[in-house]
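S.K.: compute the structure for the input listed below.
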Amino acid sequence: MTSAPAPTPRPAAPATRRVARLAADAAYARLARPLLWRLDAETAHHGTVVAADLLGRVPVTRALTSLAGYAVGPAVEPDPVEVLGLRFPHRVGLAAGMDKDGRGLASWGALGFGHVELGTVTARPQPGNPRPRLVRLPRSRAVINRMGFNNQGVHALADRLRAAREAGLVRIPVGVSIGKSKVTPVEDAVGDYLESVAALEGLADYLAVNVSSPNTPGLRSLQDAGPLAELLGAVVTAAGATPVLVKLAPDLTDHALDEALEVAVGAGVSGVIATNTTLSREGVHRVDALTAQSEAGGLSGAPLTMRAREVVAHVASRTDLPVIGVGGVMSGEDARALLDAGASLVQLYTGLVYAGPGLVGAAVEATARR
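M.R.: Below you'll find the predicted structure:
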């Protein structure tokens, strides 16, 4: 299924757009972020998704959302690109984790993203790990999460995605990240993933097989050659014409990455997503070090920037499969660096917490220089 690019107004003069983005960035830094940061991290996250949901419900608020996205958009008009057999309006997307249940489907394209990856979603609804489970590390420009795939289940997401498509609200490619339900034993993981594949038939533009989250017990063991070959082979077969990608962890050694890539290519996947969050605490600012060491979960944000580039470069040098680069995109130049390392598309999420929505336009502008 190929989604049409979101229609957007032609950009104003570059200088005008850059001034608008600077003003928006200042407003976020001085007004919005201080208000959001008075809330705990998960409440702020939930509020953002609820706002995206509400703004996308009616034409008037969708139009206002588009105007906001235009104000912080790129100062150049990006060219559409074709990756995975899909047409993307540009190279910058919203990473999995932000909108697990597809609530903001009508808003993400209007805010300037060229694609969105929903999820990670599981076959069974699950509450995730106990709160608190999302922690900011401000001096490090990072976040630790141990959410544990909290979501309403794949069938609820499928219903929401189907309704959005039927209403004509989906204007950018939509990928869905699928993971293993916590209640499902690792030895039964294949059947669990296949239930999600079946539920999403004809609805997702691509599927991302998440075997690299550190927050579901036993999940990362599925990156080992034997289990990974069985899982990916089954998912690729069941998905039919829908592209299947595998999402790998930044904590894998080069040898383990090579082994996983060999298995992925042999299974017939269409691409690789590099990377997920990391268990490492390297690069964390000394002010945040005690918190970082005491909080379990995956680390994202600026400390992951260089490792994500390294993994993307390694993966791209070992395979001709398209790579989606994600991890530590805190500026437009970080997004550009992932393309220079070999990525075909980039995704961001944690950077929005620190830089605000203007990061999307900056990243689109930087990655348009190809």
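S.K.: okay, CA-based contacts and neighbour counts for the rest of this
M.R.: OK.
S.K.: contacting residues for Arg124?
M.R.: Contacts for Arg124 (CA atoms under 8 Å, 6 or more residues apart in numbering) come out as Gln152, Gly153, Val154, Ser181.
S.K.: same check, this time on Ala274
M.R.: Taking CA under 8 Å, 6+ apart, one finds 247-250, 308, 311-312, 315, 323-327 in contact with Ala274.
S.K.: you'd agree Gly271 is up against Pro322?
M.R.: Yes: using CA atoms under 8 Å, Gly271 is in contact with Pro322, at 4.9 Å.
S.K.: what about these two, which has more around it?
M.R.: Gly271 (25 against 19; other CA atoms under 10 Å).
S.K.: quick check: the more buried one vs Glu195, distance?
M.R.: Distance from Gly271 to Glu195, counting by CA to CA, to the nearest Å: 21 Å.
S.K.: next one: Val186
M.R.: If you go by CA to CA, the gap between Val186 and Glu195 works out to 15 Å.
S.K.: what segments of the stretch 51-200 of the chain are strands?
M.R.: Counting by DSSP state E, counting those that start in this stretch, the stretch 51-200 of the chain has strands at residues 81-83, 86-88, 92-94, 115-121, 134-137, 142-145, 174-178.
S.K.: so what touches the last one?
M.R.: In other words, strand 174-178. Counting by CA under 8 Å, 6+ apart, the neighbours of strand 174-178 from elsewhere in the structure are 3, 96, 115-122, 193, 196, 204-210.
S.K.: so how far is it off the chain centroid?
M.R.: Counting by CA atoms, centre = their mean, to the nearest Å, strand 174-178 is centred 9 Å from the centre of its parent chain.
S.K.: to compare against the first, here's the next sequence to fold:
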Amino acid sequence: MIYPLLRKFFFALDAETAHGIGMAGIDFVNAAGVSCLLARSVPPDPVQVMGIEFPNPVGLAAGLDKNGEHIDALAAQGFGFIEVGTVTPRPQPGNPKPRLFRIPERQAIVNRMGFNNDGVEKLLANVATAKFARWGGVLGINIGKNFDTPIEKAADDYLLCLDRVYQTASYVAVNISSPNTKNLRELQQDEALDALLGSLKEAQGRLSDRHGKYVPLALKIAPDLADEQIQAIADLLRKHRVDGVIATNTTVSRVGVEGLPNAEQAGGLSGAPLLAMSTAVVGKLATALAGEVPIIGVGGIINGADAAAKIAAGASLVQFYSGFIYRGPELVAEAAAAIARQRAA
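M.R.: You can find the predicted model right below:
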């Protein structure tokens, strides 16, 4: 495969610079009609989740394509669904650079991007030019709050984004778990989450009537949760009939990367060291939810066995981002094949 050679080039560059060049490269091979040089074909393996038929259970996690600029090129890598964002109501630059760091010794990444994006209107304009959604592709849009919106007003930002993306999205992911926006994770606390989910579900009902279609809502949670917090979140997901839960975001823990270069950088840790923690959260959620709310498992997937482990723990779908950076497009087909074997076992 070509990607291991390309990775050596990319890893010689600053991580954020490499990301920009890599996305431009994926766009180029897609436009040239030679995406097969990077990706293997993924056999259909449809699965029904949140009332949506996904052509296969392997998705791209939010964060790689924050502004929806590369949807068609990424879809050509074989993903069963693409999640773009996190998008906020207004454009914002994010945190100062450098803010993206590799830990290659552990196939890990630390980021403190801070929801850098061009705002919801620009994302919608980009999505409108993509063929993916028009051709029936499953497109998730991940929404968040602006960094300067007070936490007590956060619901206003989520409701504005939900209103704007509702007609375009296949599902909407509500990101309350990034460690890189001050106080954001406070929204996972019982009273705050109860109020936020109530407001979002009420708005979802109004929007469903207005647009004549039901767009599912999925809540994205952190891995750094005590068992009682996981149970409380599960109870609220059931109470408000939330359509799905994405487990998990990045971690503030540094277990597994201690003493390595970049390990002490501030931000969220993703990649292989997150696997055990995030999969444990999936398992605890699956027990607490008892099948009432489907789970999208994300965090630490570097190979097919990791993806299958998420399904075994109780996830219906999986996503990855850091694994795509370290393994390249071949991971999509590998993960899909491993999940198919897991389900057949």
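S.K.: preserved in the second structure, out of the contacts of Ala274 of the first structure?
M.R.: The subset of the contacts of Ala274 of the first structure whose aligned counterparts are also in contact in the second structure, taking both residues aligned by TM-score structural alignment, their matches' CA atoms under 8 Å, comprises Lys247, Leu248, Ala249, Pro250, Ala308, Val311, Val312, Val323, Ile324, Gly325, Val326, Gly327.
S.K.: and the fourth one, what's its match in the second structure?
M.R.: By that I understand Pro250 of the first structure. Superposed on the second structure with TM-score structural alignment, Pro250 of the first structure falls opposite Pro223.
S.K.: now, of the contacts of Arg124 of the first structure, which are buried?
M.R.: Buried residues within these, counting neighbours by 16 or more other CA atoms under 10 Å: Gln152, Gly153, Val154, Ser181.
S.K.: alignment lookup: the last one to the second structure.
M.R.: In the superposition onto the second structure, Ser181 of the first structure corresponds to Asn146 when matched by TM-score structural alignment.
S.K.: residue contacts, that match?
M.R.: Asn146 of the second structure touches Thr88, Pro89, Arg90, Gln92, Phe115, Asp157, counting by CA under 8 Å, 6+ apart.
S.K.: do that again at 7 Å, thanks
M.R.: For Asn146 of the second structure, the contacting residues are Thr88, Pro89, Arg90, by CA atoms under 7 Å, 6 or more residues apart in numbering.
S.K.: tell me the counterpart of the first one in the first structure.
M.R.: Pairing criterion TM-score structural alignment: the partner of Thr88 of the second structure within the first structure is identified as Thr122.
S.K.: from Lys180 of the first structure, how far out is that match?
M.R.: For Thr122 of the first structure, the distance to Lys180 of the first structure under the criterion CA to CA works out to 6 Å.
S.K.: neighbour-wise, which of the two wins?
M.R.: Set side by side, Thr122 of the first structure and Lys180 show unequal neighbour counts under other CA under 10 Å, the larger going to Lys180 at 29 against 26.
S.K.: right, and that one touches Glu195 too?
M.R.: No: no contact is recorded between Lys180 of the first structure and Glu195 when judged using CA atoms under 7 Å, the distance being 10.2 Å.
S.K.: mutual contacts of these two, please.
M.R.: Shared contacts of Lys180 of the first structure and Glu195, counting by CA under 7 Å, 6+ apart, come down to nothing at all.
S.K.: what about Gln319 of the second structure, how many neighbours?
M.R.: 31.
S.K.: can I assume it sits in a helix?
M.R.: No: looking at Gln319 of the second structure with DSSP: H, G, I helix; E, B strand; the rest coil, it is strand, so not inside a helix.
S.K.: which one in the first structure is aligned with Thr251 of the second structure?
M.R.: With TM-score structural alignment as the criterion, Thr251 of the second structure pairs with Thr278.
S.K.: map Arg327 of the second structure across to the first structure for me.
M.R.: Under the alignment defined by TM-score structural alignment, Arg327 of the second structure corresponds to Ala355 in the first structure.
S.K.: how many neighbouring residues does its match have?
M.R.: 18.
S.K.: and if you look at Tyr70 of the first structure?
M.R.: 24.
S.K.: same question for the one 10 residues further on.
M.R.: Other residues within reach of Pro80 of the first structure by the criterion other CA under 10 Å amount to 14.
S.K.: name the nearest residue to it, sequence neighbours excluded.
M.R.: Beyond its immediate neighbours in the sequence, the residue positioned closest to Pro80 of the first structure (CA to CA, 6 or more residues apart in numbering) is Pro89, lying 4.2 Å away.
S.K.: how about that neighbour, what's its match in the second structure?
M.R.: Residue correspondence to the second structure (TM-score structural alignment): Pro89 of the first structure is matched to Pro55.
S.K.: now do Ser221 of the first structure
M.R.: Counting by TM-score structural alignment, which is the criterion used here, Ser221 of the first structure corresponds to Glu186 in the second structure.
S.K.: can you verify that match is assigned to a strand?
M.R.: No: the secondary structure assignment for Glu186 of the second structure gives helix rather than a strand, going by three-state DSSP.
S.K.: neighbours of the residue lying closest to it once chain neighbours are set aside, how many?
M.R.: Taking CA to CA, 6+ apart, and ignoring the residues beside it in sequence, Glu186 of the second structure has Ala192 as its nearest neighbour in space, at 7.4 Å. By other CA under 10 Å, 15 other residues sit near Ala192 of the second structure.
S.K.: which positions in the helix or strand that contains Ala192 of the second structure come out as buried?
M.R.: Secondary structure assigned from DSSP states H and E places Ala192 of the second structure in helix 190-211. Within helix 190-211 of the second structure, the residues scored as buried using 16+ other CA under 10 Å are Leu193, Asp194, Leu196, Leu197, Gly198, Ser199, Leu200, Lys201, Gln204, Leu207, Ser208.
S.K.: between those residues, which sits nearest Val110 of the second structure?
M.R.: Val110 of the second structure has its nearest neighbour among those in Leu193, at 26.5 Å by CA to CA.
S.K.: ok, the counterpart of Asn175 of the second structure in the first structure - contacts?
M.R.: Alignment note (TM-score structural alignment): Asn175 of the second structure maps to Asn210 of the first structure. Contacts were defined as CA under 7 Å, 6+ apart; by that measure Asn210 of the first structure touches Ser177, Ile178, Gly179, Val246, Lys247.
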